[in-house]
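Colleague: pasting the sequence and the predicted coordinates here, then a few questions.
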Amino acid sequence: MTIEADSLEKLRTRTSEKWRAYPDDVLPLFVAEMDYPLAQPIADALIAAVRRSDTGYIGPDGRAKHAFAEYAGDAWNWAVDPAGLTTSTDISTVIVESLRLLIEPGDRVVITPPVYPPFFGMVTEAGGVVDEVPLTVGDSGWALDLTGLERAFASGARAFLLCNPHNPLGLVHTAAELSAVADLAARYGVTVVSDEVHAPLTHSDASFTPFLSVSDAAREVGIAAHSASKAWNLAGLKCALFVAASERTQRILDRLPFEVEERTSLFGAIATQAAFRDSRDWLRDVLVAVEDNRALLTRLLDHYLPEVRYREPQASYLAWLDFRALDWGVDPSALALDEARVALVPGPDFGEQGRGFARLNLACSPSVLTEAVLRLAAVTP
């Protein structure tokens, strides 16, 4: 079965950020929301909750946790103990609250730009200081800089905020790289917080490896952050998971304030269970559509904007576009918005390494993606 994006007319009735940030003449390909209709099992579960007036506080119900554990086993051959899971509102909360437990004010936390822009603020919100170890890039693509990570760990960094898969590149780190990170972290007393929200969106030509699955060292030094929010388009429903896989990390998470889990949305937990347990076919169809658009974007750029460089992502629905061969300045998204009426995410938001880049969301209809590229190609700075 194929899945099709909703029409622009229908999409513009939505009230989320993607459809309220700009006027109707702008094609919004910026924030990570998808244009596909909600998975029917999720819609049914939420509607049923409303009909029974089930709109109260989150209760002692572990079904969302068990659903995630079952999905992790089936999708990634990763044995997750539901007892090692704690829920909260969203991935950002999981990251910030984990870091609060792991560092003292002023401690350095490593991030690897170009990377998801809120990472910079999450570190400072938790009281830390950002320590940048940029990804390396070569003919074979982007990769973690293991030498740079060791240098940072050895010089006193206390935590590493890992993006796995890596946003904005759609880069899926290899098991060997992750194992090396775990060994370095264990050697230097660093704890790794692995943001794995894009993991269910790994494409058919790649294989996702959960950080906590790679070795005993990883389980000792790692806390993972998971959610159904990106893969099933549930960001507004507010449910994410802390994942611990060792006695050490479980003891750390046991120190979380009671209210961190109590802030989980009941609707978020209901939707999370329905996503991981009952909406896998929907996700499979979405990935087919996303991979088709991934290839379509390659063809469109080759034909209409050959100066723009683009490596097809291995995960998620985000494309990292290199405009540096064009005279579009440090932030190409500004010109794209002003002249083409296409909203992209500014590359510099992802760090200095994003100067001359912009991020495009391709989880839309082929016609919208085509129109966006045609508009961009018509720009004459």
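Modeller: All right, it came through fine.

Colleague: okay, CA-based contacts and neighbour counts for the rest of this
Modeller: OK.

Colleague: mind listing what's buried in the host helix or strand of Glu259?
Modeller: In the assignment (DSSP states H and E), Glu259 maps to helix 258-262. By 16 or more other Cα atoms under 10 Å, the buried positions in helix 258-262 come out as 261-262.

Colleague: with stretch 20-30 instead?
Modeller: 26-30.

Colleague: of all those residues, which comes closest to Val109?
Modeller: Among these, Phe30 lies closest to Val109 (Cα to Cα), at 27.2 Å.

Colleague: residues touching the closest residue to the closest one other than its chain neighbours, list them.
Modeller: Distances taken as Cα to Cα, 6 or more residues apart in numbering place Leu344 nearest to Phe30, at 4.3 Å, with adjacent residues excluded. Listed by Cα atoms under 8 Å, 6 or more residues apart in numbering, the contact set of Leu344 reads 28-31, 333, 336-337, 358-361.

Colleague: please convert those to TSV, extending it with secondary structure and distance to Leu144.
Modeller: As requested, the contacts of Leu344 are arranged in TSV below (DSSP: H, G, I helix; E, B strand; the rest coil; distance: Cα to Cα, whole Å):
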residue	secondary structure	distance to Leu144
Pro28	strand	31
Leu29	coil	27
Phe30	coil	25
Val31	coil	25
Ser333	helix	26
Ala336	helix	30
Leu337	helix	32
Ala358	strand	21
Arg359	strand	20
Leu360	strand	22
Asn361	strand	24
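
Colleague: distance to Ala315 added to the residues you listed, as TSV?
Modeller: Below are those laid out as TSV (distance: Cα to Cα, whole Å):
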residue	distance to Ala315
Pro28	20
Leu29	17
Phe30	17
Val31	16
Ser333	22
Ala336	25
Leu337	26
Ala358	17
Arg359	14
Leu360	14
Asn361	12
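
Colleague: relative to Tyr304, which of the residues you listed is nearest.
Modeller: For these, the residue nearest Tyr304 by Cα to Cα is Ala336; the value is 14.8 Å.

Colleague: list the contacts of the closest one.
Modeller: Here Ala336 is in contact with 342-344, 376, 379 (Cα under 8 Å, 6+ apart).

Colleague: quick one: the residue lying closest to Gln353 once chain neighbours are set aside from Glu352, how far?
Modeller: The shortest distance from Gln353 to any non-neighbouring residue, by Cα to Cα, 6+ apart, is to Pro114 (5.6 Å). Remark: distance between Pro114 and Glu352 (Cα to Cα, to the nearest Å) = 7 Å.

Colleague: which of the contacts of Ala336 are buried?
Modeller: Buried members of these, counted by 16+ other Cα under 10 Å: 342-344, 376.

Colleague: His203: which of those is nearest?
Modeller: Lowest distance from His203 to the buried ones among the contacts of Ala336 (Cα to Cα) belongs to Leu344, with 22.4 Å.

Colleague: what about versus this one:
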Amino acid sequence: MTRIPHEPPGEPNPLRALTLDRLRHRTSMKWRTYPEDVLPLWVAEMDVPLAEPVVRAVTEALELGDTGYPSGTAYAEALAAFAGKRWGWDGLAVERTAVVPDVMLGVVEMIKLVTGPGDPVIVNPPVYPPFYQFVTHMDRRVVEAPLGADLRIDLDVLEDAFRRSVAGGGRAAHLLCSPHNPTGTVHTAEELAAVAALAERYGVRVVADEIHAPVVAGGVRFVPYLSVPGAERGLALMSASKGWNLAGLKAALALAGPAAAADLARMPEEVGHGASHLGVIAHTAALRDGTAWLDALLAGLDDNRRLLTGLLAEHLPGVVHHPGQATYLAWLDCRALGFGDDPAKAFLSRGRVALSSGIPFGTGGAGHVRLNLAASPEVIEEGVRRMAATRNGTHDGPREQRP
């Protein structure tokens, strides 16, 4: 399977398009959780205008009054075409897909299909906090198989977790984050094939959250879990949500490997009713017509990763940062700064910059923060300046009024 490289961006960097004053008119979580003097670099929302094809598709639907219930397979067809061109994967079968409200609710439905109440679900911390929340809320047990020191899957640890999880003869699932949030790790084809082999050996069902799949750094190859040998019984969730900033337009797709088609067919029909018809339209337009915008975004994110690396080296050399291969998130080890297990508290109270605390990400999260890179370079610079000022317990306000 070959990967098509990013096209040279034919559009301007969307991360530079909006002023800070304009962004503060937004009413979403990112911009309403904290007071206006706080610079928000936390939750996974991007500081970008929507891609023009998405705006056009949604506007045309509104003008037509096309606001009913979702129907058809256009979304799955658009994703299959995107996967073929972007990742060289021609194995996404439209007939083995189903629309779900969003990726995490789709994860819930997939785990319900392959496990029962009280069964274990293995995760790889530090990992996206809703993995813990949604799993426990549906009466399953979280079993941790932490990443290694290199922030990659530790296959020996994973095998031990699989062995322990099925020791009593019950069912188990592995909730795989791919690409990994918060580390930005992109699992290789070899790693994913090894996971699939372990899952088959122990009878563990893999459910892959691949929401960040479109957001990879230049020169990095994303490999869909269902494309690797041995993953025929796997299930996966994808959407355009993270790649095109569409979290408020709910719609995602559940995908089944060839040997999991019967499982997906058992998903209750009413689950698909939870997706927004406008969301389906938006995600379809993004995947079909929004790749030039995406490539401009990815180039901007590559620039921001390099910028952050330099800023940390200059202003916060004690922070350990391994630039992610994917996502627009940066995982920062702040333990050397002496702020304790939750440095995000100090950055917020003394620096007036909001970052995600590492603690809810599970084992390996204490002493860490997650920083959202999907902002203008000026905002990234201001954020690091505020973080650095936190060491002295001072903050003298923003230097820039524009991102």
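Modeller: Happy to help now that I have it. Just so it is clear, the structure is predicted and the values come from calculations on it, not from any experiment.

Colleague: tm score of chain vs chain?
Modeller: After superposition, the two chains reach a TM-score of 0.96 (TM-score structural alignment, normalised by the length of the first structure), with 374 aligned residues with a Cα RMSD of 1.0 Å.

Colleague: does Gly365 of the second structure count as helix, strand or coil?
Modeller: Taken by DSSP: H, G, I helix; E, B strand; the rest coil, the conformation at Gly365 of the second structure corresponds to coil.

Colleague: I'd like the contacts of Ala336 of the first structure as JSON lines, with distance to Ala126 of the first structure and secondary structure appended.
Modeller: Formatted as JSON lines, the contacts of Ala336 of the first structure follow (distance: Cα to Cα, whole Å; DSSP: H, G, I helix; E, B strand; the rest coil):
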{"residue": "Val342", "distance to Ala126 of the first structure": "34", "secondary structure": "strand"}
{"residue": "Ala343", "distance to Ala126 of the first structure": "31", "secondary structure": "strand"}
{"residue": "Leu344", "distance to Ala126 of the first structure": "28", "secondary structure": "coil"}
{"residue": "Leu376", "distance to Ala126 of the first structure": "39", "secondary structure": "helix"}
{"residue": "Val379", "distance to Ala126 of the first structure": "42", "secondary structure": "coil"}
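
Colleague: before we move on, back to that, can you redo the buried ones among the contacts of Ala336 of the first structure as TSV with distance to Ile91 of the first structure?
Modeller: Output for those, formatted as TSV (distance: Cα to Cα, whole Å):
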residue	distance to Ile91 of the first structure
Val342	28
Ala343	24
Leu344	22
Leu376	33
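
Colleague: pick the one among these closest to Leu241 of the first structure.
Modeller: In terms of Cα to Cα, no member of those lies closer to Leu241 of the first structure than Leu344, at 28.9 Å.

Colleague: counterpart of that closest one over in the second structure?
Modeller: Counting by TM-score structural alignment, Leu344 of the first structure corresponds to Leu355 in the second structure.

Colleague: just Ala271 of the first structure next, same as before
Modeller: So, by TM-score structural alignment, Ala271 of the first structure is matched to Ala282.

Colleague: what about the closest residue to its match other than its chain neighbours, which helix or strand?
Modeller: Nearest in space to Ala282 of the second structure, with sequence neighbours left out and distances taken as Cα to Cα, 6+ apart, is Val54 at 5.3 Å. Here Val54 of the second structure, judged by DSSP H and E, is contained in helix 52-64.

Colleague: corresponding residues in the first structure for that helix?
Modeller: Residues 40-52 of the first structure are where helix 52-64 of the second structure lands, counting by TM-score structural alignment.

Colleague: and the matching stretch, which residues are buried?
Modeller: Counting neighbours by 16+ other Cα under 10 Å, one finds that the buried residues in stretch 40-52 of the first structure are 41-42, 45-46.

Colleague: contacts for it?
Modeller: When contacts are defined by Cα under 8 Å, 6+ apart, stretch 40-52 of the first structure is touched by residues 55, 267, 270-271, 274-275, 278-279.

Colleague: rewinding a little: looking at the contacts of Leu344 of the first structure, which is nearest Ala21 of the first structure?
Modeller: The closest of the contacts of Leu344 of the first structure, once distances to Ala21 of the first structure are taken by Cα to Cα, is Pro28, at 8.5 Å.

Colleague: show me the contacts for Leu253 of the second structure.
Modeller: Going by Cα under 8 Å, 6+ apart, Leu253 of the second structure touches 76, 97-100, 102-103, 106, 237-239.

Colleague: hmm, try it at 7 Å
Modeller: Applying Cα atoms under 7 Å, 6 or more residues apart in numbering to Leu253 of the second structure gives the contacts 97-100, 237-239.

Colleague: now the counterpart of Gly121 of the first structure in the second structure: which helix or strand?
Modeller: Aligned against the second structure by TM-score structural alignment, Gly121 of the first structure finds its counterpart in Gln133. Using DSSP H and E, Gln133 of the second structure maps to helix 130-137.

Colleague: mean distance, that helix to its aligned residues in the first structure?
Modeller: Taken against the first structure, helix 130-137 of the second structure registers an average deviation of 1.2 Å after superposition, with mean Cα distance after the TM-score superposition for the first structure.

Colleague: what's the first helix or strand after that helix?
Modeller: Assigned by DSSP H and E, the successor of helix 130-137 of the second structure is strand 141-144.

Colleague: run through who's touching that following strand.
Modeller: Taking Cα under 7 Å, 6+ apart as the rule, strand 141-144 of the second structure contacts 118-125, 132, 135-136, 161.

Colleague: if we go to 10 Å?
Modeller: 117-127, 131-133, 135-136, 157-158, 161-162, 164-165, 172-175, 362-363 (Cα atoms under 10 Å, 6 or more residues apart in numbering).

Colleague: whichever of the residues you listed end up buried, select them in PyMOL.
Modeller: Buried residues within the contacts of strand 141-144 of the second structure, by 16+ other Cα under 10 Å, are selected in PyMOL with:
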select buried, resi 119+120+121+122+123+124+125+126+127+131+132+135+136+157+158+161+162+165+172+173+174+175+362+363
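
Colleague: which residues do Pro114 and Glu352 of the first structure both contact?
Modeller: Pro134.

Colleague: re the thing from before, okay if I get the contacts of Ala336 of the first structure as CSV plus distance to Asp81 of the first structure?
Modeller: Formatted as CSV, the contacts of Ala336 of the first structure follow (distance: Cα to Cα, whole Å):
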residue, distance to Asp81 of the first structure
Val342, 44
Ala343, 41
Leu344, 39
Leu376, 48
Val379, 53
